[in-house]
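Asks: Any chance you could fold what I've pasted below:
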Amino acid sequence: MTVQDQQQDSSTGIVLSDTAASKVAALLEQEGRDDLALRVAVQPGGCSGLRYQLFFDERTLDGDVVKEFGTVKVVTDRMSAPYLSGASIDFVDTIEKQGFTIDNPNATGSCACGDSFH
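Replies: Purely as a prediction, here's the structure:
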């Protein structure tokens, strides 16, 4: 996906970086499942009011927003989609930190632990 494609897609949903897509594909391969999608959701909770949830899901919910990044499907439920429109998901693997990161332009603030936002 080119930068121009990502910019066009960013206003209509989540953008998954190439690094994150590769990591998700590798995790799915380890699971031996090709019927799972990465579900990204926003749930009430955390010290700032809302928290992200990322998990593999085989369900399809009414109103799901589905985007494909190569072999990886990213699914967002219709209630979470407005909170995540334009959000970028990346995978970081450094000495200090390893895991998925979410850069969300809709978050007006977050807690010190970085686990929740509002």
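
Asks: from here on, contacts and neighbour counts on C-alpha atoms
Replies: Will do.

Asks: What separation do you get for residue 3 and residue 54?
Replies: As judged by Cα to Cα, to the nearest Å, residue 3 and residue 54 stand 24 Å apart.

Asks: what about residue 105, neighbour count?
Replies: 13 (other Cα atoms under 10 Å).

Asks: how about this one, so we can line them up?
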Amino acid sequence: MNTMTVTKSVVMITEEASFRIKEMMEHNEEQDAFLRISVNGGGCSGLSYGMTFDQNSQENDVLDEQFGIAIIVDKEDAAILEGTKVDYKQSLMGGGFTIDNPNAIASCGCGTSFKAAARPAEEQPCE
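Replies: All right, here's what the predicted structure looks like:
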């Protein structure tokens, strides 16, 4: 892990999401990794979210720590993700992460992509 200064929270994760993330980190033997939250091009609305484990941070990353999880976000993505809440919901149909982004101006019907005024993106067909 690179040494970085912790900054203000860009993305907030709930305690429930943190439990699931820690389980996944342990299962994948990534306990010392960063959780990288990103915005990628793609999807029928043009942008999609990414959540991965990353062993390295970059100079342009914003670092935060919540519930013992080191979270990194690229500075370019920070404006689009500012105020975003990541939760984990469990239901009779299964469970999954939910992302509530106040900067999304529209989202697709399939729920996997979104539009943001801060970053125009080319729409793709739904899969």
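
Asks: Looking only at neighbour counts, state which of residue 3 and residue 54 of structure 1 leads.
Replies: Taking neighbours as other Cα under 10 Å, residue 3 of structure 1 and residue 54 compare with residue 54 leading, 14 against 8.

Asks: Looking for the alignment partner of the more buried one in structure 2.
Replies: By TM-score structural alignment, residue 54 of structure 1 lines up with residue 51 in structure 2.

Asks: So which residues of structure 2 form strands?
Replies: Taking DSSP state E as the test, the strands found in structure 2 are 11-13, 34-41, 47-54, 61-66, 69-74, 84-91, 94-100, 104-107, 114-116.

Asks: mind checking which of those strands is nearest residue 20 of structure 2?
Replies: Residue 20 of structure 2 sits nearest to strand 84-91 of all the strands of structure 2, at 7.4 Å, using Cα to Cα.

Asks: Surely residue 64 of structure 1 touches residue 76?
Replies: Yes: between residue 64 of structure 1 and residue 76 a contact is recorded at 5.6 Å, counting by Cα atoms under 8 Å.

Asks: which one of those two has more residues nearby?
Replies: Applying other Cα under 10 Å to residue 64 of structure 1 and residue 76 shows that residue 76 carries more neighbours, namely 26 against 17.

Asks: okay, which residue is most central for structure 2?
Replies: Nearest to the mean C-alpha position of structure 2, counting by Cα atoms, centre = their mean, stands residue 37 at 3.1 Å.
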